[in-house]
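Student: Provided below are the primary sequence and the corresponding predicted coordinates.
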Amino acid sequence: MEYSRTVRAAAVQISPVLFSREGTTEKVLQAIAQAAQAGAQLVVFPETFVPYYPYFSFVQPPVLMGKEHMRLYEEAVLVPGPVTDAVSRAARSYGIVVVLGVNERDGGSLYNTQLVFDADGTLLLKRRKITPTYHERMVWGQGDGAGLTVLETAVGRLGALACWEHYNPLARYALMAQHEQIHCAQFPGSMVGQLFAEQMEVTIRHHALEAGCFVVNATGWLSPEQIAQITPDEKLQKVLMGGCYTAIISPEGVPLCPPITEGEGMAIADLDFSLITKRKRMMDSVGHYARPDLLRLHLNASAWSVMQDNHGAASALPDLLSAEAGSFTTNHRIHEQTAVDYGASVSGSEAG
């Protein structure tokens, strides 16, 4: 791992083209170009940005949201497919790492999926949110432990989580144990108001401090006109405002540029990797500050499938990840085909 480099990162706060996969994808491609023109080597987009976050599920009861749910199915992203092909070409053309949130369709199910493209256009990871939150459970299926992985990319060791996955300390620790240098966080934005923005700030700054890594956080944004499109009820419209905090945080928990809390924009900052060592010299949660004799993480890092034949019986055995003081041993594999490898998620913790 290299700790003597500087990487320029961009976090995009942006509104989707509601009800249009093609329209939103075009905005993604334009933003990638703008980030590259600003010298960015990494660009991060909001949670399930393509085609749009399912805000309808937050303001409609399940019995009434069938029409909008079906429309989301029609506009959802296939992986691989035209959207991933277009983003891959843009990443390769500009030599930029792209982290994009999409609503992924796999047969009859939708998933909250994070895609990581390397600077050569390679789709390195497709991970699914391990547990959709509250209203989201009526929209998305669950992910598995195969997505809790840190990647070697052109900008360093990179990990990603979506929204309230950051409130699962074991999921965060799984990435910390793999020595992530840049953590990419994604939230929907335009929800719950100022309280959500304040909670988000606390959450990402805490992870930066605890992990000793940079956090690049992107949130979505809805215009007043878009909010009215989602619901005509003025009382419900109020819960689709605020809740935006697009920011880049240093390993010392310090914002590296002014956060964006309203409207569209792009937060850009230079990440000096020497700050990782500066922070971890004092407190390394997975190194000299760990106590594996007392506390350890056990992770089922397998991708699971609902079907396998007898010849594949051995592949059903879980891969185990053990994060111990200063060491990280695993036979974890990156599964690029998690579209068909659906199943169990984090199995919990154990005392050692």
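Tutor: On my side now, so go ahead.
Student: hey, let's count contacts and neighbours off CA atoms from now on
Tutor: Fine.
Student: got the end-to-end distance for stretch 229-244?
Tutor: Stretch 229-244 has its terminal residues 19 Å apart, counting by Cα to Cα, to the nearest Å.
Student: State the helix or strand in which Glu198 lies.
Tutor: For Glu198, the host element (DSSP states H and E) is helix 194-211.
Student: Phe328 too?
Tutor: strand 327-330.
Student: Give me the helices and strands touching that strand, please.
Tutor: Using 3 or more Cα pairs under 8 Å, 6 or more residues apart in numbering; DSSP states H and E, the elements in contact with strand 327-330 are strand 320-324.
Student: One more to weigh against that first structure:
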Amino acid sequence: MSSIRIALANIEIPADPQDSVERALVAVREAASAGAHIVCFPEAYVPGYPWPTRKRQAVDASFLQQAHERVARAAAENGIGVLLGTERYVSEKPRLCVLVIQPDGAVAGFQDKVQLDPYEDPLYEPGNERRVFEIAGLRFGIAICHEGFRYPETVRWAARRGAQLVFHPHYAEAEAGEFQPSQFADPRNSFHEKTFLCRAAENSCYFAAVNCASAGSPTTSAVVKPDGTLLVFQPYGQAGFLMCDIDPALATGLLAGRYRGDESYSPFSSAA
């Protein structure tokens, strides 16, 4: 395999949970039509991230199950792998997670968000393990929002287990008075986009971050090469797919493999 095409669904924020499902179904079809092998959605795209300034309808396990089944059918009908930012219930409290679906519609599993943002503590329970997945010959891990921004070990963990790319579904909207960038990793902006470059370079793997499209967004979707240089980014606030071809052979995992720190402090299991 010389290259694989990935699509980051840098699409509009859904109006409500039902709208999120319909938009996701359209996006799966469109990404497949554009030749993508895998499409990745932002954090909690279905049913929608509960941003503090947004009101969101509550959803139950039944709604999520039906939504996941519909997206899985769309993946099979279009022959594309899907990483759906979503939620699931393991107990009475939901978890933020990414549902991984194979191109034949089979569910490969979930990556739960292990490291929650403090704001999320009252809303969600954390997961307790990390996984790596494979679609179309590409081995990858997933670090969800806060995890990838503030916990480098979430990306290193995957790279040390053979991940050639780590997807970073996240969610960020503009807040009043903050800097609104037009160029990737602008020095006047927050630290967040700079971490994309670091996570790739310090682990010799690709790093693919995906956010929703919204006016004045402080972060956009971007793909960084294993040497820490930017491959491509989506214009800020512009809805659409960020598409690119990557060469997995360039992701050697060299620097991640040279890490000699103690991983025993981490809450992550070694499940793969």
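Tutor: Everything's here; your move. Just so you know, these numbers come straight off a predicted model, no measurement behind them.
Student: Name the residues of the helix holding Glu198 of structure 1 that are buried.
Tutor: 194, 196-197, 200-201, 204-211 (16 or more other Cα atoms under 10 Å).
Student: quick check, nearest of these to Ala177 of structure 1?
Tutor: Ala211 (8.7 Å; Cα to Cα).
Student: which one in structure 2 is aligned with that closest one?
Tutor: Aligned counterpart of Ala211 of structure 1 in structure 2: Asn203 (TM-score structural alignment).
Student: same check, this time on Gln30 of structure 1
Tutor: Aligned partner of Gln30 of structure 1 by TM-score structural alignment: Val26.
Student: who's in contact with its match?
Tutor: Contacts for Val26 of structure 2 (Cα atoms under 8 Å, 6 or more residues apart in numbering) come out as none.
Student: Val232 of structure 2 too?
Tutor: Contacts of Val232 of structure 2 by Cα under 8 Å, 6+ apart are Ala222, Val223, Val224, Leu242, Cys244.
Student: can you tell me which two in those residues are farthest apart?
Tutor: Val224 and Leu242 (12.4 Å).
Student: Next one: the residue nearest to the spatial centre of structure 2 relative to His68 of structure 2, how far apart?
Tutor: Nearest to the geometric centre of structure 2 sits Pro169, at 2.2 Å (Cα atoms, centre = their mean). Per Cα to Cα, Pro169 of structure 2 is found 17 Å from His68 of structure 2.
Student: before we move on, what about Val98 of structure 2?
Tutor: Per Cα to Cα, Val98 of structure 2 is found 11 Å from His68 of structure 2.
Student: and if you look at Glu147 of structure 2?
Tutor: 23 Å.
Student: related to what we said a few turns ago, which of the contacts of Val232 of structure 2 has the most neighbours?
Tutor: In terms of neighbours by other Cα atoms under 10 Å, those top out with Val223 at 30 neighbours.
Student: Could you look up the SS state of that one?
Tutor: Val223 of structure 2 carries the three-state label strand when classified by DSSP: H, G, I helix; E, B strand; the rest coil.
Student: Can you report how many residues neighbour the equivalent of Ile276 of structure 1 over in structure 2?
Tutor: By TM-score structural alignment, Ile276 of structure 1 lines up with Ala251 in structure 2. By other Cα under 10 Å, 21 other residues sit near Ala251 of structure 2.
Student: I'd guessed Ala251 of structure 2 sits against Phe207; true?
Tutor: No - between Ala251 of structure 2 and Phe207 there is no contact under Cα atoms under 8 Å: 10.1 Å.
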